[in-house]
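Enquirer: For reference, the sequence and a predicted model appear below.
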Amino acid sequence: MSEITPEVVAHLADLARIALTDDEIQKLTGELGSIVDNVAKVSEVATPDVEATSHPIPLSNVFRPDVPGETLTPAEALAGAPEHASDRFKVSAILGEEQ
């Protein structure tokens, strides 16, 4: 059984500067106790000969060569833009001031 008590939860909340009600402390005491118990169970099973994993299925990145392809002309890129000026997209200022 874990050693999580309401006093421990209240102390941790105080360290984290989190205000908890008595009901929240009681609820978290049970929840944190359960978490600590479950971590202890996993620790019992973990042995040095079992390799740690971050994912149950081996993963690898699949890369393709970076080959330049066809690109849009400025006119094609701007064709769907609500507004444009010359060869640029025209958007409203986000800071409320014109730059």
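Expert: Good, I have the coordinates. Numbers count the residues shown, from 1 in each chain.

Enquirer: going forward, measure contacts between C-alpha atoms and count neighbours the same way
Expert: Fine.

Enquirer: quick check: longest helix of the chain.
Expert: With secondary structure taken from DSSP state H, the chain has its longest helix at helix 22-45.

Enquirer: distance from the centroid: which residue in this structure tops it?
Expert: For the chain, the largest distance from the centre (Cα atoms, centre = their mean) belongs to residue 86, which lies 40.6 Å off.

Enquirer: ok, and here's another one to check against it:
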Amino acid sequence: MAGQIDRETVEYISILAKLELSGEEQLAAARDMGRMLEYIDKLKELDTDGVEPVSHVFPVYNVFREDTVTNQDIREELQKSAPACKDGAYKVPRTVE
């Protein structure tokens, strides 16, 4: 698998990624991609039988809590400090004519 990265592949990937690579950058990218594929080949050699797949290195569990109301309706208390209120709403001066 490691020997499959050639200049055409790098050009195609750079077009998909909308990158403009110089000739030198294309060669460097081909070497880097080749090394990545070699590493993947090396990982494929590992015996992973009995190893459970994970999506995170630490065990992550849903930590949902009950949706309970913890505050009370204190609207009337708050509106006592307002200069003017009407029908449970704050009354403010008109700003648009």
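Expert: The structure has been received and is ready for your questions. Owing to the predicted nature of the structure, the values given are computational and were not obtained by experimental measurement.

Enquirer: Send over the TM-score of the superposed chains.
Expert: TM-score for the superposed chains, counting by TM-score structural alignment, normalised by the length of structure 2: 0.58, backed by 80 aligned residues with a Cα RMSD of 3.1 Å.

Enquirer: if we can go back for a sec, need the contact partners of the longest helix of structure 1.
Expert: 1, 2, 3, 4, 5, 6, 9, 10 (Cα atoms under 8 Å, 6 or more residues apart in numbering).

Enquirer: With respect to residue 60 of structure 1, which of those is nearest?
Expert: Top of the list for closeness to residue 60 of structure 1, among these and by Cα to Cα, is residue 2 at 38.9 Å.

Enquirer: how near is that closest one to residue 12 of structure 1?
Expert: 15 Å (Cα to Cα, to the nearest Å).

Enquirer: Once aligned, what mean separation remains between the strand or helix carrying residue 14 of structure 1 and structure 2?
Expert: Assigned by DSSP states H and E, residue 14 of structure 1 belongs to helix 6-15. When structure 2 is superposed, helix 6-15 of structure 1 averages 3.0 Å from its matched positions, counting by mean Cα distance after the TM-score superposition for structure 1.

Enquirer: and the direction of that helix versus that of helix 22-45, what angle?
Expert: Helix 6-15 of structure 1 and helix 22-45 are oriented at 100 degrees to each other (axes from the mean of the first three to the mean of the last three Cα atoms, to 10 degrees).

Enquirer: buried stuff in helix 6-15 of structure 1?
Expert: Within helix 6-15 of structure 1, the residues that qualify as buried are 6, 9, 10, counting by 16 or more other Cα atoms under 10 Å.

Enquirer: which outside residues touch that helix?
Expert: For helix 6-15 of structure 1, the surrounding residues in contact (Cα under 8 Å, 6+ apart) are 19, 20, 25, 26, 28, 29.

Enquirer: What spatial separation is found between the first one and residue 30 of structure 1?
Expert: In this structure, residue 19 of structure 1 and residue 30 of structure 1 are 18 Å apart, going by Cα to Cα.
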